[in-house]
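Enquirer: sequence and predicted model, in that order:
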Amino acid sequence: MKEFTERVIQIIQRIPSGYIMTYGQIAKEAGNPQAARQVARILHSMSQKHKLPWHRVVNAKGEIVIKSEEAAWTQATFLEKEGISVKEGKVIIEHYRLNQKK
């Protein structure tokens, strides 16, 4: 497994309940600020294997970007169970974003 992939997995595993991170935020912390799409691919392909809290990752606007209506509903439901308010597929990012590194 590549070092970037390992770092992404570790970062996602550390997102606590009640918080979210963005794809870009994770990419930057993992060492490649230009790799937000790669984070999305890692999340998609490795969430189940590594038991990642995939539902805690949103885009830079706080939007749930999963194309499947059922999966988007599942993500919103998981976030709401953790106390994160979701309105029309979006969270107020400033209220819930985890600031691990500045």
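Expert: Structure received.
Enquirer: when you work out contacts or count neighbours from here on, use the C-alpha atoms and nothing else.
Expert: Will do.
Enquirer: my guess is K28 meets Q34, correct?
Expert: Yes: using Cα atoms under 8 Å, K28 is in contact with Q34, at 7.4 Å.
Enquirer: take this one as well and set it beside the first:
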Amino acid sequence: MEQSFYDQVFELVRLVPKGRVTSYGAIAKSLGAGGSARMVGYAMSNAGLAHPRVPAHRVVNSSGLLTGKFHFNPPELMQELLKQEGIVVKDDKVQNFKKLFWDPLLEL
């Protein structure tokens, strides 16, 4: 049975190492759906329902901004989860984003 796009996204996000982040666009591109960053965002907004758990807090926009934080309850939870992994966030933006960025195309 073929996996749905959401399932493919969830599977990939589960591979993002602790203490690293990736972007919606990088996930879309690695799944062969380069222009579908927004679809990855939609998938992430449903990640709370997925089992096993999806570390959705590790997915940010291409600038390192926590654009998905409003899908967390409370919204501050996204930053808190990143902080617990040693990631510094200032003004809703991951610091040292380029250094912490995990590119599925290069890492897999």
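Expert: Structure's in. What do you need? This structure is a prediction, so every number in the text was calculated from the model and none was measured.
Enquirer: which residue in structure 1 lines up with R20 of structure 2?
Expert: Superposed on structure 1 with TM-score structural alignment, R20 of structure 2 falls opposite Y19.
Enquirer: structure 2: helices as residue ranges?
Expert: In structure 2, the helices defined using DSSP state H lie at 5-13, 24-30, 37-45, 76-84, 97-100, 104-107.
Enquirer: which residues does the most centrally placed residue in structure 1 contact?
Expert: With distances taken as Cα atoms, centre = their mean, V57 lies nearest the centre of structure 1, 1.3 Å away. Taking Cα atoms under 8 Å, 6 or more residues apart in numbering, we find V57 of structure 1 in contact with I20, M21, T22, Y23.
Enquirer: reformat the residues you listed as JSON lines; add distance to K102 of structure 1 and neighbour count.
Expert: What follows is the contacts of V57 of structure 1, written out as JSON lines (distance: Cα to Cα, whole Å; neighbours: other Cα atoms under 10 Å):
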{"residue": "I20", "distance to K102 of structure 1": "15", "neighbour count": "27"}
{"residue": "M21", "distance to K102 of structure 1": "13", "neighbour count": "24"}
{"residue": "T22", "distance to K102 of structure 1": "14", "neighbour count": "22"}
{"residue": "Y23", "distance to K102 of structure 1": "15", "neighbour count": "22"}
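Enquirer: for K87 of structure 1, state which of the residues you listed is nearest.
Expert: Among the contacts of V57 of structure 1, I20 lies closest to K87 of structure 1 (Cα to Cα), at 14.9 Å.
Enquirer: what sits against the match of R20 of structure 2?
Expert: With Cα under 8 Å, 6+ apart, Y19 of structure 1 has these contacts: R56, I84, Y96, R97, L98.
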